[in-house]
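**Student:** Dropping the sequence and predicted coords here.
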Amino acid sequence: MSEAMLSKVRKLLAQAEDPACTPAESAAFTAKATELIARYGVDRALLAARDPATDPVGDRVVEVVAPYARDKAGLLAAVAEPLRCRCVRRRHGSGFALHLFGFASDLERVDLLFTSLLVQAAHGLAGAPVPAGAHPAAFRRSWLAGFAQVVAGRLRAAEAVAAADPGTPSVALVLADRSDRVRRRLAEAYPRLRTAPPRRLAGTGFGSGAEAGRRADLGGRGVSTGPGSRPGIGH
């Protein structure tokens, strides 16, 4: 992402976090930051349609570690899919390694948002008391599931708005072609891929996590992509 775009996103999120802002003003700043991230994805897609070398299809492996590694992997998948990336989850020690496929600009957006959302989820869980009688781990897993589901819906909505530019009718075709190319790249790497069965969670934290997902900033601040840089979610 360009420094100019990242600077705009950071400024909007700083305004959204200002205690002097009303809830409505804060929501407006956050929505604008999300819009910029989505618009950037469309702009890069259109540029690459003219010059493919500017945004090649690629892949990367992201490791997520315990605790709650499977739930963090679910959050990463919830971010990747709306941003036109695909991922394959593999066991890796006590955690998981997720093999992501996508165009370079979309992988960049996934990394940006996932890093930020992990921090926000950790803060949200720290402030979400476990109800009396509830199993703490089950509550937190269902909380994270609710958080991830709402975040994915918000990202899909932002991407749809960005793609619906009446002045550029070719956007839908360009994005469909990109999605198809990513699917083909994944199929080449994993020709016998199987879909995992749906997960069943018994915890009572889904609603609380979903509400936190509705409040989450989707502009992606504080990015660090070095080894071991991704913040964990505590016990």
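**Tutor:** Thanks, I have the structure now.

**Student:** C-alpha from now on. contacts and neighbour counts both.
**Tutor:** OK.

**Student:** Would you agree residue 106 is in contact with residue 81?
**Tutor:** No. Counting by C-alpha atoms under 8 Å, residue 106 sits too far from residue 81 to count as a contact (10.2 Å).

**Student:** need the contact list for the nearest residue to residue 135 once chain neighbours are set aside.
**Tutor:** Computed as C-alpha to C-alpha, 6 or more residues apart in numbering, the closest residue to residue 135 that is not its neighbour in sequence is residue 203, at 7.2 Å. If you count contacts by C-alpha atoms under 8 Å, 6 or more residues apart in numbering, residue 203 has them with 134, 135, 138, 139, 140, 141, 142, 143.

**Student:** this is the comparison structure:
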Amino acid sequence: MTSVRERIRAVLAGAIDYESGLDALAVARSTEVDPELVAVKDEACARLWRGGWQPAELHRVVARRGQPRQADLVTDAVAGYLRQFPAGTVDPRWRAQAEFLGAQVWWSSDARYLDELAARWRLDRVAVLDLVLGLLVILSTLPPIEVLLPPPGSPVPGDRPDAAGSSRVDARLLDRVRALLAKAESTTFPAEAETYTAKAQELATRHSLDEALLAARCADPAPVVPYARRIGVDHPHEKEKASLLDVVARANRCHTVSSPELAFSTVFGFDTDIEAVDLLYTSLLVQAHRAMARAEPPGGKAGRRRLKAFRQSFLVAFTVRIDERLTEAAQLALAQVTGPGEGTGRADPADLLPVLAARDEQIRDTMRRVFPHTVRARGSRVDSREGWESGRQAADRATLPTDTGRHS
């Protein structure tokens, strides 16, 4: 007699078709099916978390490939998984992602989980079995990825300078940057958004250069090595969004590798710079979408193709213009630090530039180790002139780089 677990494995291996497997589970005793199905789900999630996946990443890719409720099943799996580990063995960043997802054990027991889930979602039993089995199919296709955060159960340093040994990011600075970007996103006046965003970029850039200056002047600097973070890139227009992320990363002395099939890009750099990339990219997306919504032509069936071309062209133009401005900002910030004048913030280019070059080579070495084989992405087409022009105008209003000297 075939066991429940064997039936599940046969579906995942393609030995029997999905509908036949689902029917077999639906007619079997729930007391036999439910514990095994829940256990296989939890084991699959645990395998992926040990294989480098983080809670937010797994939730995002399941929501992308499946249904929102299947992503909710991942959230529940996070809560159940964390029950096994003392708080001291869970990295704070891993736990923060679980809290952001709202992961809590709401069910009375694992044995009754599927029954209580059906009642909670007002679904019949077959629909719940379909959701869980479908989730298992998605999870079975996901490969292990680079471990960037220690999974629960791993030793967690009591005083973490950084997950890879790099310097601690100034929390007060990040709070100031977040506050400025929040104001830029909330205002309806483009000039105010320009000022707030430009000041945020200025703070982030100067802090990063100050960190490099300290390393250049220190006779026996502490070991500082590059780090990496995966940032979600959601659909639609994933390619254009990944390009925007790459532009922001390069302006902040980072490098990216896009994994579109897994719905994220990996950003390589030092902690200070990665934090700036994450914050600025998120804010720029908010500003771009808001400007695009104001400028886009009417949709409807007749205009759907025109609207799609407009949005794609808008994001391409927005990214190209932001790239120009961020490049100018980086050059300006460097000139201000290394130019003639007096003050503790000034540096001899002969001291600072080699440090920046060495840090960049460290980042590239780390990236090559994680991704030894990469393919350069092709550029996006521009099929809408009005989208292109609107995107450049929106990027001009964002004015990240060139105003850093004026908004002080």
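**Tutor:** Received it, and whenever you're ready, just let me know what you need. Just so we're clear, the structure is a prediction, and the values are computed from it rather than from any experiment.

**Student:** Now check structure 2 for the residue matching the residue nearest to residue 135 of structure 1.
**Tutor:** In structure 2, the residue equivalent to residue 203 of structure 1 is residue 384, according to TM-score structural alignment.

**Student:** Over to residue 193 of structure 1?
**Tutor:** For residue 193 of structure 1, the aligned residue in structure 2 is residue 374 (criterion: TM-score structural alignment).

**Student:** and that match, helix, strand or coil?
**Tutor:** Here residue 374 of structure 2 is recorded as coil under DSSP: H, G, I helix; E, B strand; the rest coil.

**Student:** re earlier: any idea how far the match of residue 203 of structure 1 lies from residue 242 of structure 2?
**Tutor:** 20 Å (C-alpha to C-alpha, to the nearest Å).

**Student:** hey, where'd the helices end up in structure 1?
**Tutor:** 3-16, 23-50, 69-80, 104-126, 136-163, 171-189, 206-215 (DSSP state H).

**Student:** corresponding residues in structure 2 for the third one?
**Tutor:** Aligned by TM-score structural alignment, helix 69-80 of structure 1 falls on residues 238-249 of structure 2.

**Student:** can you give me the offset of the matching stretch from its chain's centre?
**Tutor:** Stretch 238-249 of structure 2 has its C-alpha centroid displaced from the chain centroid by 12 Å (C-alpha atoms, centre = their mean, to the nearest Å).

**Student:** now swap in stretch 168-178 of structure 1 and tell me
**Tutor:** For stretch 168-178 of structure 1, the distance to the chain centre is 21 Å (C-alpha atoms, centre = their mean).

**Student:** How about stretch 25-43 of structure 1?
**Tutor:** Using C-alpha atoms, centre = their mean, the mean C-alpha position of stretch 25-43 of structure 1 is found 14 Å from that of the whole chain.

**Student:** tell me which residues of that stretch are tucked away?
**Tutor:** Across stretch 25-43 of structure 1, burial judged by 16 or more other C-alpha atoms under 10 Å covers 26-27, 29-42.

**Student:** again with stretch 191-203 of structure 1
**Tutor:** So, applying 16+ other C-alpha under 10 Å, buried residues of stretch 191-203 of structure 1: residue 203.

**Student:** mind checking the end-to-end distance for it?
**Tutor:** Per C-alpha to C-alpha, stretch 191-203 of structure 1 runs 35 Å from first to last residue.

**Student:** now swap in stretch 377-385 of structure 2 and tell me
**Tutor:** 23 Å.

**Student:** Around residue 158 of structure 1, count how many other residues there are.
**Tutor:** Residue 158 of structure 1 has 21 neighbours, counted by other C-alpha atoms under 10 Å.

**Student:** actually residue 353 of structure 2, not the one I typed
**Tutor:** A count of nearby residues for residue 353 of structure 2, using other C-alpha under 10 Å, gives 17.

**Student:** which one in structure 1 is aligned with it?
**Tutor:** So residue 353 of structure 2 corresponds to residue 172, using TM-score structural alignment.

**Student:** The helices of structure 1: which one's closest to residue 60 of structure 1?
**Tutor:** Across the helices of structure 1, residue 60 of structure 1 has its closest neighbour in helix 104-126 (8.1 Å, C-alpha to C-alpha).

**Student:** mean deviation of the closest one from structure 2?
**Tutor:** Superposed on structure 2, helix 104-126 of structure 1 shows a mean distance of 0.9 Å to its aligned residues (mean C-alpha distance after the TM-score superposition for structure 1).

**Student:** any idea how far the spatially most central residue of structure 1 is from residue 111 of structure 1?
**Tutor:** In structure 1, the C-alpha nearest the mean C-alpha coordinate belongs to residue 79, at 2.5 Å (C-alpha atoms, centre = their mean). Here residue 79 of structure 1 is placed at a distance of 9 Å from residue 111 of structure 1 (C-alpha to C-alpha).

**Student:** same question, residue 8 of structure 1
**Tutor:** 18 Å.

**Student:** more crowded one of the two?
**Tutor:** Legend: neighbour count by other C-alpha under 10 Å for residue 8 of structure 1 and residue 111, higher for residue 111 (21 against 15).

**Student:** Tell me the counterpart of that one in structure 2.
**Tutor:** Using TM-score structural alignment, residue 111 of structure 1 sits opposite residue 278 in structure 2.

**Student:** Repeat that for residue 39 of structure 1.
**Tutor:** In structure 2, residue 39 of structure 1 lands on residue 206 (TM-score structural alignment).

**Student:** I'd say its match and residue 333 touch.
**Tutor:** Yes. Using C-alpha under 8 Å, residue 206 of structure 2 is in contact with residue 333, at 6.9 Å.

**Student:** what do those two both touch?
**Tutor:** With C-alpha under 8 Å, 6+ apart, residue 206 of structure 2 and residue 333 have no common neighbours.

**Student:** quick one on the thing from earlier: higher neighbour count, residue 106 and residue 81 of structure 1?
**Tutor:** Just comparing residue 106 of structure 1 and residue 81: by other C-alpha under 10 Å the higher neighbour count belongs to residue 106, 26 against 16.

**Student:** what about the residue in structure 1 sticking out farthest from the centre, distance to residue 203 of structure 1?
**Tutor:** No residue in structure 1 sits farther from the centre than residue 133, which is 32.0 Å out by C-alpha atoms, centre = their mean. Distance of residue 133 of structure 1 to residue 203 of structure 1, given as C-alpha to C-alpha: 11 Å.

**Student:** now swap in residue 49 of structure 1 and tell me
**Tutor:** As judged by C-alpha to C-alpha, residue 49 of structure 1 and residue 203 of structure 1 stand 45 Å apart.

**Student:** coming back round to it: who's in contact with the match of residue 39 of structure 1?
**Tutor:** residue 333.
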